[in-house]
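K.L.:
Give me the fold of what follows.
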Amino acid sequence: MASDEHDERGFFGERPLPTIKRAATQEKPHYLGHRDRLRERFSTAGGETLADYELLELLLFRLIPRSDTKPVAKALLARFGTLAEVLGAPAHLLQEVKGIGPSVALDLKIVAAAARRLARGEISRREVLSSWNQVLDYCRASMAFEAREQFRILFLDKKNVLIADEVQQTGTVDHTPVYPREVIKRALELSATAIILVHNHPSGDPTPSRADIDMTRTIIDTAKPLGIAVHDHIIIGKNGLASMKGLLLI
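P.N.:
As a prediction, this is how the structure comes out:
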């Protein structure tokens, strides 16, 4: 008969049961509850009740899913100033903020492009002069935070409905070459009967320069004999905007 030491029943029966180590319960990151609360505030009260950094956090939730985005949002605002300025900042400058890589910077620029498209929708197929505030909002969203000067033209039909919106020239930080003959040529190609001139001052100050005024008057004098009206020349800056017509300069 086999000895007890060879009895596998006794062998297994006498061995101590292995200790089962339970995986330590991991606490949820603190920011998850904050995300839920912020989403709930947005859902119940809307975006108007949220500060810029909170709206920016909501955007970053999707772009940076496994991190606390509040410090990143506040760092972006500390660097650029406002939510609009964050979205308007060039991608390479966004990436200088800790936590913002190429993918997140690109996604923020996509959000900015969508916002501009939304603003443009407010003035498309509408009588522009009766929607003047929307026109100003659109111009500001499109140009206020550009790092270089742009010269934009809004082309209107005989009912003052927007036909086209085009950036005709892009220049340096403080100068854009504008050619009145090219402005009028394009208006004639589009059968526009009125135009609104727009350009930005990257310095932030929208005050028209002497060169701005002289150039505008030259375009007006060239356009008038051809039946094309120049309704206004709007200058956009980070610190506001200026209407040459409102300032009685044209």
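
K.L.:
from here on, contacts and neighbour counts on C-alpha atoms
P.N.:
Noted.

K.L.:
which stretches of this protein form strands?
P.N.:
150-156, 162-170, 194-201, 229-237, 240-243 (DSSP state E).

K.L.:
Export these as CSV, with columns for distance to residue 52 and mean neighbour count.
P.N.:
Listed next are the strands of the chain as CSV, based on distance: least, Cα to Cα, whole Å; neighbours: other Cα atoms under 10 Å:
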stretch, distance to residue 52, mean neighbour count
strand 150-156, 27, 23
strand 162-170, 29, 15
strand 194-201, 24, 24
strand 229-237, 20, 23
strand 240-243, 18, 18
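
K.L.:
Here is the second sequence; please produce its structure so I can put it next to the first one:
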Amino acid sequence: MPELRKSASADEKPHYLGHRDRLRERFLTSGQGALPDYELLELLLFRLIPRSDTKPVAKALLARFGSLAEVLGAPINLLQEVKGIGPAVALDLKVIAAAAQRMVLGEIKGREVLTSWSQVLDYCKAAMAFEEREQFRILFLDKKNGLIADEVQQTGTVDHTPVYPREVIRRALELSATAIVLVHNHPSGDPTPSRADIDMTKEIIETGKRLGIAVHDHLIIGKKGYASMKGLLLI
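P.N.:
This is a model prediction of the structure:
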């Protein structure tokens, strides 16, 4: 009898398999809008952690970082601090994040940036909002305001990035850009421009004016939102 019980137990499927099937079916029939963040994250983890219950892992990731976007934006070393996330899974999550960023960038590449502003903001938030260090990014535009290139020019500390106005304009000239949009993030989460941010932006504007390079805006990206210096009438 003990052997029969052992055999029956061995034939039992793990409890999470039925849950996975139901979740996949709900995604297929109702779409991603029907799933909260933790269930969408579970769907991602199904492939990355094939032989384990991923619900506790998904909930632990969200408890640590706050949202699906913040999970995908988290650095690899912090992802690995969550129980159930090893180096391979952490790397796979970053690959998924990179693919999502590339998809959003594809929506604005070559298009007139000023008429695709919401997509520009979506891209900048996906790329920068959850970085642990400040990044200074430049969107280079052609004479029709189409995106030529998107480059991170400098990476700094948690609250400072060195920016050199002459280098910004020099790179714009190299790319034959006629306008630029400046973007940087505030790891603190608060996108409010600092006095140093405003002064640096005005210096780039003046340097660019002399060489025919316009600065359309300077966006500051934070976890809590974004700030537009043009919208705030600071430039």
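
K.L.:
overall similarity of the pair, as a TM-score.
P.N.:
Between these two chains, after superposing, the TM-score reads 0.96 (TM-score structural alignment, normalised by the length of the second structure); 231 aligned residues with a Cα RMSD of 1.1 Å.

K.L.:
Would you mind saying which of the strands of the first structure lies nearest residue 129 of the first structure?
P.N.:
Smallest distance to residue 129 of the first structure across the strands of the first structure (Cα to Cα): 8.9 Å, for strand 229-237.

K.L.:
Compute the inter-axis angle for the closest one and strand 194-201.
P.N.:
Put simply, strand 229-237 of the first structure runs at 20 degrees to strand 194-201, going by axes from the mean of the first three to the mean of the last three Cα atoms, to 10 degrees.

K.L.:
Pull the contacting residues for the residue nearest the centre of the second structure.
P.N.:
Central residue of the second structure (Cα atoms, centre = their mean): residue 126, 2.4 Å from the mean position. Residue 126 of the second structure makes contact with 69, 73, 101, according to Cα atoms under 8 Å, 6 or more residues apart in numbering.

K.L.:
Trace it over to the first structure, please.
P.N.:
When the first structure is aligned by TM-score structural alignment, residue 126 of the second structure is paired with residue 141.

K.L.:
got it, and residue 62 of the second structure?
P.N.:
Using TM-score structural alignment, residue 62 of the second structure lines up with residue 77 in the first structure.

K.L.:
Can you give me the separation between its match and residue 92 of the first structure?
P.N.:
16 Å (Cα to Cα, to the nearest Å).

K.L.:
between these two, which one's more packed in?
P.N.:
Per other Cα atoms under 10 Å, whichever of residue 77 of the first structure and residue 92 has more neighbours is residue 77, with 18 against 13.

K.L.:
Quick check: that one touching residue 87?
P.N.:
No. Using Cα atoms under 8 Å, residue 77 of the first structure is not in contact with residue 87; the gap is 10.2 Å.

K.L.:
To which residue of the first structure is residue 53 of the second structure aligned?
P.N.:
Per TM-score structural alignment, residue 53 of the second structure is aligned with residue 68.

K.L.:
List the contacts of the longest helix seen in the second structure.
P.N.:
Using DSSP state H, we find that the single longest helix of the second structure is helix 87-108. Residues outside helix 87-108 of the second structure that contact it (Cα under 8 Å, 6+ apart): 48-49, 72-73, 75-76, 79-80, 116, 119-120, 122-123, 126-127, 147.

K.L.:
In PyMOL, select just the buried ones from those.
P.N.:
A single PyMOL command suffices to select whichever of the contacts of helix 87-108 of the second structure are buried according to 16 or more other Cα atoms under 10 Å:
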select buried, resi 48+49+72+73+75+76+79+80+119+120+123+126+127+147
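
K.L.:
Helices - which of the contacts of helix 87-108 of the second structure land there?
P.N.:
48, 72-73, 76, 79, 119-120, 122-123, 126-127.

K.L.:
Just put those in a markdown table and tack on distance to residue 178 of the second structure.
P.N.:
Converted to a markdown table, these look like this (distance: Cα to Cα, whole Å):
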| residue | distance to residue 178 of the second structure |
| --- | --- |
| 48 | 44 |
| 72 | 34 |
| 73 | 32 |
| 76 | 37 |
| 79 | 40 |
| 119 | 21 |
| 120 | 18 |
| 122 | 23 |
| 123 | 21 |
| 126 | 26 |
| 127 | 24 |
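
K.L.:
May I ask which two of those are separated the most?
P.N.:
Pairwise over those, using Cα to Cα, the maximum falls at 48 and 120, 30.1 Å.

K.L.:
What does residue 32 of the first structure correspond to in the second structure?
P.N.:
In the second structure, residue 32 of the first structure lands on residue 17 (TM-score structural alignment).

K.L.:
That match: how many residues sit nearby?
P.N.:
15.
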